[in-house]
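In: coordinates for the following, if possible.
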Amino acid sequence: MGEYVAQRHWGISVDTHTILRWGIVVPVSILLGWLFSMWHVPAAWILAAIIASGAMALITGEDLKVNRKFYGLSRGFIGIMAALPLTVVSFGQLVGYLPAAITMSFVTIALGIFCGVMLHRQRPRDVSSETGILSMLPGGASLMPALADELGADYRYVALTQYLRLLIVSISLPAVVTFLDTPAGRGGDLRLEAETTWWIIALVLVIALVGESLGKFLHLPAAAVLGPLILTVLASFFLPEGHTLEPIYAFKVIAFLSIGWVCGGGLSLPSLKAFAKQLPATILSIAAVLGLCAATAWPLMHWLNISYFEAYLATSPGALETVLALSAEGGAGPVVIAVQLTRLIAVLVIAGYLPQLIRAVSKFAKRR
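Out: Model (predicted):
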């Protein structure tokens, strides 16, 4: 397709046809991302990239492949961003809420796994066990497509389902909490605000670039994400006070665009038709996850003697940035971030070892 030109990009030969397609997709993605951000659309940059690359893939009838090295760097940024909340909560705060947090986390994760298995059983040819479970795990929406790609699941279906849930949660959260009594003035600001210097930017780049190699050396699942995540947590212990490893906005945009391009660039009419067939069951599963999370907030409220506002935000299935912003505005205590982080860690562990867990359960079922 197209006349090949004598040049290499990131170590891979590129033809003029591919250059022309990316020459359209990149500026359109940036324009849409900027507009969606101005309109406060959830997951603005990812959605913009999915639309731009998906339209190109559907119009041309060809996959739009993202360079693996560029995508690896982007997944490194995702791993760093996932680690940031782990670096701002003290160990003592986490330990105090740990029993309740673990209990509630595994209840909601268990429902997500159950709904994912039901999706797989309904259409086993279209949705694998890994794909169904990763689609329904509560929290970590930005991580799931990258993990799905690493684990051999259908990252397109996972991305579409996770961001449908993210959209629903992001829109519903601000509306719901307006009807709840807030403990304003009792909590601290949980947002990540710190000084960014040139050496922080350089360190973020280094972690994003070498994190995958560390993850592979340690034989971690989803090494491209978990490697940078672990490096970020370790490096945070040595940072001067007032500094975090939060990537600059440009790095975040690159990471989100990359995820969107990978998901949208692989879209085709058959894959969209398959997703449409699953849409009723998918929406029902998402509603079940949201409903159970809201229900688990009641026992959590009485267990820890906190407000329902705090418990509801603590058990919200995803949209962590929205959760933290609402927590800060409403004066919520550290329980919100403690429960959310506990569940995020549990989701990462379960998702990372998902193929092994599924094989173990299958062997046990056969023996029975």
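In: please count neighbours and contacts with C-alpha atoms only from this point.
Out: Fine.
In: the strands in the protein, which residues?
Out: For the chain, applying DSSP state E gives strands covering 4-9, 12-15.
In: give me every residue that touches the spatially most central residue of the chain.
Out: Residue closest to the average C-alpha location in the chain (Cα atoms, centre = their mean): S142, at 2.0 Å. Going by Cα atoms under 8 Å, 6 or more residues apart in numbering, S142 touches 78, 256.
In: cool, M104 as well?
Out: With Cα under 8 Å, 6+ apart, M104 has these contacts: 296, 300, 315.
In: ok, now how distant is it from A294?
Out: M104 sits 11 Å away from A294, taking Cα to Cα, to the nearest Å as the criterion.
In: any shared contact partners between the two?
Out: Contact criterion Cα under 8 Å, 6+ apart; residues shared by M104 and A294: T315.
In: quick one: P247 from I80, how far?
Out: 8 Å.
In: to compare against the first, here's the next sequence to fold:
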Amino acid sequence: MSARRNFSFRDSAVPTQWAALIALTLLLSGVLIALRLPAGLMLGAIVAAAAISNFDGKTHVSSRAFIMAQAAIGGMIAQKMTPAILHEMARDWPLFIAAAFSVVAVSGLFGWLLTKWRLFPGTTAIWGALPGAASAMVVMADAYGADMRLVAFMQYLRVLLVALVASLIARFWAPGAGAGAGPLAHFFAPVAWPAFAVTLAVLLGAAFVAQRLRIPAGPLLLPLFVGALAQDSGLFALELPPRFLALNYAILGWCVGQRFSRAILLHAFKALPAILGSVVALIALCAGLSVILAAITHKDPLTAYLAMSPGGIDAVAIIAASAKLDLPFVMALQAARVLMVILIGPGVARFLSGAAPAASTMLAGDDDPAID
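Out: Here you go, the predicted model:
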């Protein structure tokens, strides 16, 4: 408290605040990436922006930059919808739907319980528990009126814990897992500029069309579907350089972090035991579901476990590839789960929130900075 009273960015020039934000983001992200934590850049950006915001900083990210970040995330998910994954899903679609739905159902149950216990306002707990791509869930939760800040807190805590447990299990069963190159190995790889220009034009065009049409979460969803269709039809291959994705991860992190007020952080930490308990229970239940999946498909237990892992699709892909597992199977089920949550998430959130008592609104109306 005293540090907050003695130091403030209130009277600092905006360029100075941005310099502090970028420097702190690089420092925190570097530490997280060095520790091989998933989404390290985005997490570092969230913490940095939240810190600046809590010291009265005013480093707002423009709405156009926010739309670009959503389009990039949609394109990143579309890149994973390769023909091999789609073929795997089409061949055994009843199995994938049942397996993906079981994870979504278990996660929705935990979200409903957290809502029933009045730990979070509105549908926030439900969105925070849904096991989709974490960044996609944050964006969609905001579009559907949930508290983006608390959803981010729940989603990224789950991503970290799920990835940590999956990494430990993979290292136990497959000692070579994780020994390969990390996500920054090709950070400075040459860029196919013509393909990148086409990709950028298509994704941004789709995002701004969705924005003009006021499609809920459209700046993420429309680029995702357009990009996947263009790539899998052979029209063109999506080119998303790691440097471009890193920039957009940081932008999204700043958008989320700048909305973390002191009241939000205090409230989130008060609910931390319940969040941790729900994540641990979710991991355990998904591990139990993976035993059933392994018995039905005759896949090895580690492949089944990673396929049923509730979140962290990027981290799961890296672990599965380095452990030389059945990567198409793992990614097919992970992609099916992500798509299922994106498509039915709003309906699930509305249904579950209607089945739960009205949640506390103690955080409504706080003076969080808006995205301009």
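In: sorry, back to before: turn the contacts of M104 of structure 1 into CSV, columns for distance to Q7 of structure 1.
Out: What follows is those, written out as CSV (distance: Cα to Cα, whole Å):
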residue, distance to Q7 of structure 1
T296, 57
L300, 59
T315, 51
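In: among these, name the ones in helices.
Out: 296, 300 (DSSP state H).
In: by neighbour count, which of the contacts of M104 of structure 1 wins?
Out: Within the contacts of M104 of structure 1, neighbour counts (other Cα atoms under 10 Å) peak at T315, which reaches 28 neighbours.
In: quick revisit: from the contacts of M104 of structure 1, which is closest to A365 of structure 1?
Out: T296 (29.3 Å; Cα to Cα).
In: now which residue in structure 2 aligns to that closest one?
Out: Aligned against structure 2 by TM-score structural alignment, T296 of structure 1 finds its counterpart in L289.
In: ok, that match touching M308?
Out: Yes. Using Cα atoms under 8 Å, L289 of structure 2 makes contact with M308 at a distance of 7.2 Å.
In: residue contacts, whatever residue of structure 2 lines up with F70 of structure 1?
Out: Taking TM-score structural alignment for the superposition, F70 of structure 1 sits opposite A65 in structure 2. Each residue near A65 of structure 2 by Cα under 8 Å, 6+ apart is listed here: I251.
In: against F208 of structure 2, how distant is A65 of structure 2?
Out: Distance from A65 of structure 2 to F208 of structure 2, counting by Cα to Cα: 11 Å.
In: what's the local residue count around the equivalent of L229 of structure 2 over in structure 1?
Out: Using TM-score structural alignment, the partner of L229 of structure 2 in structure 1 is L234. Residues lying near L234 of structure 1 (other Cα under 10 Å) number 13.
In: now swap in L245 of structure 1 and tell me
Out: By other Cα under 10 Å, neighbour count at L245 of structure 1 equals 24.
In: show me what L252 of structure 2 lines up with in structure 1.
Out: So, by TM-score structural alignment, L252 of structure 2 is matched to I259.
In: cool, and D147 of structure 2?
Out: Match for D147 of structure 2 (TM-score structural alignment): D154.
In: list the contacts of G266 of structure 1.
Out: 54, 57, 63-65, 156.
In: just the ones in helices from those, please.
Out: 54, 57, 156.
In: and the counterpart of the second one in structure 2, how far from S261 of structure 2?
Out: For A57 of structure 1, the equivalent position in structure 2 is taken to be S53, counting by TM-score structural alignment. S53 of structure 2 sits 7 Å away from S261 of structure 2 when distances are taken as Cα to Cα.
In: thanks again, I'm all set now.
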